[in-house]
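# Predicted structure and sequence below. I'll ask about it afterward.
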Amino acid sequence: MKVTGAVLPFLPFCQRLLPSRLAGLSLALLKATALEIAILAGHLLLYPSGITQERRTPAPALPTDGAAQLPTEAKPPVVLLHGFIDNRSVFVLLRRSLAQHGRQQIESLNYSPLTCDIRTAAELFSRHIEEVCERTGAPQVDVVGHSLGGLIARYYVQRLGGDTRVRTLVTLGTPHSGTRVVPLANAHPIVRQMRPGSPVLEELTRPAPGCRTHFVSFWSDLDHVMVPVEAACIDHPDLTAENVRVTGIGHLALPVHPAVANGIRQVLDTARPGEPSAGRAGGLTVA
């Protein structure tokens, strides 16, 4: 799957100044940076709309007219979990894409921007998942977590028994092995927990035999928040996991880009407990 953007008007000029390989990298970085800035501007406009928790709606009622229904496989609810200093508004486009392709139960959870501990956030997330399952009658859910949200969801699955509730966990730009970006940000305790070798990340390297959740990590080669970029990959011998490389976009674009949304839909529509998803075939390329 490949998506190409419009050619920049100064492409020929840049190609004359730089060697072709370096020019290609520089132009890709330039386009990714421009896209990140545009997404950030749009997200700042939407941010106020996502500050409050969304209204919970009951599960769709079953038909009562007695008409025969063709057997269909119910899709689990999808729970979306945002990243650091963010809120549910980051998922506006992804949510619309999922809804347009048959997901009737989609919910976003806001956690406090004052959250200082991944373990505490994971415990609160556990209660939310139980409430979703009770309200919808679904035994399991699928989860999509962006950045820190993916790490909170992974801790819940691995360390708090969440693998009984989470069928598939999709992470977008999540620092699974820790990121070294912006050392000065260490003043915030939750940032320290996202550093390589932190006690929280060390817990996630411990054995997790029999974990039933299927993990899929989308990571980008131009993710400026992941240092190194491979930090967003999952590498654990006990987990059923795959890493999908995304090229040409940055950290903020991961929950927004239509090609990534298409990849997420493929993963959620094909993943089964204990089975690899179709996302492994061919991967995902966004240029």
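Arrived safely, thanks for sending. Residues are numbered from 1 along each chain as shown.
# rest of the way, CA atoms for contacts and neighbours
Will do.
# Pro175: what secondary structure?
Secondary structure state of Pro175, per DSSP: H, G, I helix; E, B strand; the rest coil, is coil.
# which residues does it contact?
Pro175 sits next to Ser147, Leu148, Leu151, Met194, Met226, Ala231, Ala232, Cys233 when contact means CA atoms under 8 Å, 6 or more residues apart in numbering.
# Val143 too?
Going by CA under 8 Å, 6+ apart, Val143 touches Val78, Val79, Leu80, Leu81, Ala153, Val166, Thr168, Leu169, Val170.
# now, which of those sits nearest Cys211?
Val166 (10.3 Å; CA to CA).
# looking at it, Ile118 is touching Arg192, isn't it?
No. Using CA atoms under 8 Å, Ile118 is not in contact with Arg192, being 10.5 Å away.
# Tell me how far the spatially closest residue to Val166 that is not a sequence neighbour lies from Asn110.
In space, and not counting its chain neighbours, Val166 is closest to Val141: 5.1 Å by CA to CA, 6 or more residues apart in numbering. Separation of Val141 from Asn110 (CA to CA, to the nearest Å): 17 Å.
# other SSEs contacting the helix or strand hosting Gly149?
Assigned by DSSP states H and E, Gly149 falls within helix 148-159. Applying 3 or more CA pairs under 8 Å, 6 or more residues apart in numbering; DSSP states H and E, one finds that helix 148-159 contacts strand 78-81, helix 118-136, strand 141-146, strand 166-172, helix 199-204.
# Contacts only, for the residue nearest to Val166.
Val141 neighbours (CA under 8 Å, 6+ apart): Pro76, Pro77, Val78, Val79, Ile129, Cys133, Arg165, Val166, Arg167, Thr168.
# which pair in these spans the largest distance?
Largest pairwise distance in the contacts of Val141, by CA to CA, is 14.7 Å, between Cys133 and Thr168.
# ok, these two, which is more surrounded?
Neighbour totals were compared for Cys133 and Thr168, and Thr168 leads with 27 against 16 (other CA atoms under 10 Å).
# now the helices for the chain?
Applying DSSP state H to the chain gives helices spanning 11-17, 20-46, 92-100, 118-136, 148-159, 189-192, 199-204, 258-270.
# take the one below as the second:
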Amino acid sequence: MNGAEKLPGALDRRGFQRASVKRRIATVVAVTWSAVVFGTGPSVAKEPLPVPYSYFAGIQASVKSPGAAPPGSNDWNCKPTAEHPNPVVLVHGFLGTMTSAWQTLSPLLANNGLCVFALTYGVTATSQLGAMAAIEKSAAEVGQFIDRVRAATGTEQVDLVGHSIGATLPFYYYNYLGGAAKVRHHVGLAPWYRGTTQLGAAPTLLALMGMPGIGPAVLEQCGVCDQALVGSPFIEVLNANAAVAPGISFTNIMTRNEEVATPYTTGYLDGPNVTNIVVQERCSLDNTDHFQLPYDPIATQYVLNALDPAHAVEPQCRVVLPFVGAI
């Protein structure tokens, strides 16, 4: 067939190509018009957010963008779905911020279709690092943030994920601030429900806190510093007992390589609404420590499983090093 020959339908080759282009343009215009006028049209899949698995990712983010919300979080227009009906609130640990703590879990949860929210709380006058205020103050601050999330998303309850003190202080919220009815799932990473021995230093630290001139000066800037220690009267006040919130499903994730929440068994709870996980019991290659735990690919998969049990998968056992992360 040469250029003078006709294609079927009496269109030459150039005419056929012009008609084909016109049809494609017309289709694009029609779809675009439909999307504008009726709010319909093909959805555009979002690229998944990068998910790093190293504690150093939090340090890098804190240096680059201090105070910034972690990727995937704090979209106040996010609406939970029937599949994931509760927004997730992330509560960091002592001397942390939302930037330093959640560079892994925030994008991981967002990539899996959950609405994620994070805050920095418990900041004192002399530091921009969080969770330093007394637990009573920090718990109230977290509670106010939860109410804001509930109002924005139109939900009655949230799921809460906390690290260290961020997993512990919610019991003050449950016991004294009416929070038990507002939380469905509580996931604790390295909690210290019965206080921490601080590798045996707790008695000495408590004695120092009680010394005139030393204790008051420290506690003015770090109200939680004596509350967290084994032997502190506040541990009884905190009353970390799953029975006080029978409507909440508790999942506690711990590491034997603890240097902060010691002994690691301080993270255990008892009750029919409790699941306790020690990562080394599931994977002997996982050497994660207290700081790496929120960045651990194995621990974070267990967090996702707790929040989305219908799609739970057992994480692949792999080598994880303190601070460095997965290798």
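Sure thing, it's come through. Just so we're clear, the structure is a prediction, and the values are computed from it rather than from any experiment.
# Tabulate the helices of structure 1 (TSV), appending distance to Leu239 of structure 1.
Listed next are the helices of structure 1 as TSV, based on distance: least, CA to CA, whole Å:
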stretch	distance to Leu239 of structure 1
helix 11-17	43
helix 20-46	31
helix 92-100	26
helix 118-136	19
helix 148-159	9
helix 189-192	24
helix 199-204	11
helix 258-270	16
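# and of these, who's closest to Gly210 of structure 1?
helix 148-159 (10.1 Å).
# nearest to Arg56 of structure 1, of the helices of structure 1?
Evaluated over the helices of structure 1, closeness to Arg56 of structure 1 peaks at helix 118-136, with 9.2 Å, by CA to CA.
# Please spell out which residues along the closest one are buried.
Ile118, Arg119, Ala121, Ala122, Glu123, Phe125, Ser126, Ile129, Glu130, Val132, Cys133, Thr136 (16 or more other CA atoms under 10 Å).
# The helix ranked longest in structure 2 maps to which residues in structure 1?
Ranked by residue count and defined by DSSP H, the top helix of structure 2 is helix 13-38. Aligned using TM-score structural alignment, helix 13-38 of structure 2 spans no residues in structure 1.
# I'd like to know how many residues surround Leu62 of structure 1.
The tally of other residues near Leu62 of structure 1 (other CA under 10 Å) stands at 6.
# try Gly223 of structure 2
21.
# And for Val319 of structure 2?
16.
# Quickly note the distance from it to Ala207 of structure 2.
As judged by CA to CA, Val319 of structure 2 and Ala207 of structure 2 stand 40 Å apart.
# ok, back up a step: against structure 2, where does the helix holding Gly149 of structure 1 fall?
Alignment of helix 148-159 of structure 1 against structure 2: residues 165-176, by TM-score structural alignment.
# Pull the residues that contact that stretch.
91-94, 131, 135-136, 138-140, 143, 161-162, 179-180, 186-193, 238-241, 244-245.
# okay, the helices and strands packed on helix 148-159 of structure 1 in CSV with distance to Val244 of structure 1 next?
Below are these laid out as CSV (distance: least, CA to CA, whole Å):
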stretch, distance to Val244 of structure 1
strand 78-81, 19
helix 118-136, 24
strand 141-146, 14
strand 166-172, 10
helix 199-204, 20
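# And these: which comes nearest Ser49 of structure 1?
Closest of those to Ser49 of structure 1 is strand 78-81, at 15.8 Å (criterion: CA to CA).
# Who are the packing partners of that closest one?
Packed against strand 78-81 of structure 1 by the contact rule (3+ CA pairs under 8 Å, 6+ apart) you find strand 106-109, strand 141-146, helix 148-159.
# among those, which is nearest Ala23 of structure 1?
When these are compared by CA to CA, strand 141-146 sits nearest Ala23 of structure 1, at 30.3 Å.
# Let me know the angle separating that closest one from helix 118-136.
For strand 141-146 of structure 1 against helix 118-136, the angle by axes from the mean of the first three to the mean of the last three CA atoms, to 10 degrees is 140 degrees.
# mean offset of strand 141-146 of structure 1 relative to structure 2 (after superposition)
Strand 141-146 of structure 1, aligned to structure 2 and superposed, deviates on average by 0.5 Å (mean CA distance after the TM-score superposition for structure 1).
# can you give me how far that strand is from the chain middle?
Offset of strand 141-146 of structure 1 from its chain centre (CA atoms, centre = their mean, to the nearest Å): 7 Å.
# cool, and stretch 110-127 of structure 1?
Using CA atoms, centre = their mean, the offset of stretch 110-127 of structure 1 from its chain centre is 16 Å.
# cool, stretch 167-177 of structure 2 as well?
17 Å.
# what do you get for stretch 312-319 of structure 2?
Offset of stretch 312-319 of structure 2 from its chain centre (CA atoms, centre = their mean): 19 Å.
# Equivalent analysis for stretch 17-28 of structure 2, please.
When distances are taken as CA atoms, centre = their mean, stretch 17-28 of structure 2 is centred 48 Å away from the chain's centroid.
# Show me which residues of it are buried.
Residues of stretch 17-28 of structure 2 include none that count as buried (16+ other CA under 10 Å).
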